[in-house]
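Chemist: Need a 3D model of the following:
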Amino acid sequence: MMGGYGMMSGFGMFIPLLLIGFVIYVAFRLSNGSYSIRSRENNALDILDERFAKGEISEEEYIHKKKILR
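Modeler: Next up is the predicted model:
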């Protein structure tokens, strides 16, 4: 008489496990620093440094933009 009840309880256990996995994934991504403002600032400064090193911008423009980013 259990019929589909056994299958439902198995599916019912799958949803909480899926939610726990999702929470762990989100926590890992946030702790990894990929969403931090600080890493974006450093990335912008790295790009600015590269552009200055390649000669794409002048020293004056480099200093001005660096002040803005900090």
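
Chemist: switch to C-alpha atoms for all contacts and neighbour counts from now on
Modeler: OK.

Chemist: what about residue 25, how many residues close to it?
Modeler: 12 (other Cα atoms under 10 Å).

Chemist: And residue 13, by the same measure?
Modeler: Residues lying near residue 13 (other Cα under 10 Å) number 10.

Chemist: what's the answer for residue 31, then?
Modeler: Residue 31: 11 surrounding residues under other Cα under 10 Å.

Chemist: here's the other one to compare against:
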Amino acid sequence: MMYWGSYGMGGWGVVLMAVDTVLFWVLVIVAVVALVRVLSCWPGRGDRERSNSEQLLAERFARDEIDEQAYRCDLETLRQVRHSTSGGS
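Modeler: Okay, here's the model as predicted:
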């Protein structure tokens, strides 16, 4: 029997369509979050870690854990490592 204005979908059809829609949007959101996490780990992260290492070195110097000569030597070493890993010559 044909129902007026209906596609012949019963109650379970409506429920399954709603569940499919929710699952689709959950997958889209999970994919976007994963993509953002992956992209945020690549180029910029190394620069932050290097600046953090220089900041840590400066803090050690400020606390008098190392002397000026050791500070300058270690700072130069950090900068050389950064220069060599960034592909510069």
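
Chemist: can I assume residue 58 of structure 1 is in contact with residue 52?
Modeler: Yes - contact criterion Cα atoms under 8 Å: residue 58 of structure 1 and residue 52 qualify, at 6.8 Å.

Chemist: Residue 53 of structure 2: what secondary structure?
Modeler: At residue 53 of structure 2 the chain is in helix, as set by DSSP: H, G, I helix; E, B strand; the rest coil.

Chemist: That one matches what in structure 1?
Modeler: Here residue 53 of structure 2 is matched to residue 44 in structure 1, going by TM-score structural alignment.

Chemist: Helices along structure 1, start to end?
Modeler: With DSSP state H as the criterion, structure 1 has helices at 5-31, 37-54, 59-69.

Chemist: which secondary structure elements does the shortest one contact?
Modeler: Counting contacts by 3 or more Cα pairs under 8 Å, 6 or more residues apart in numbering; DSSP states H and E, helix 59-69 of structure 1 is packed against helix 37-54.

Chemist: Packing partners of the helix it packs on?
Modeler: Partner elements for helix 37-54 of structure 1 (3+ Cα pairs under 8 Å, 6+ apart): helix 59-69.

Chemist: sorry, back to before: please identify which of residue 58 and residue 52 of structure 1 sits among more neighbours.
Modeler: residue 52 (16 against 12).

Chemist: That one contacts residue 60, correct?
Modeler: No - using Cα under 8 Å, residue 52 of structure 1 makes no contact with residue 60, being 10.1 Å away.
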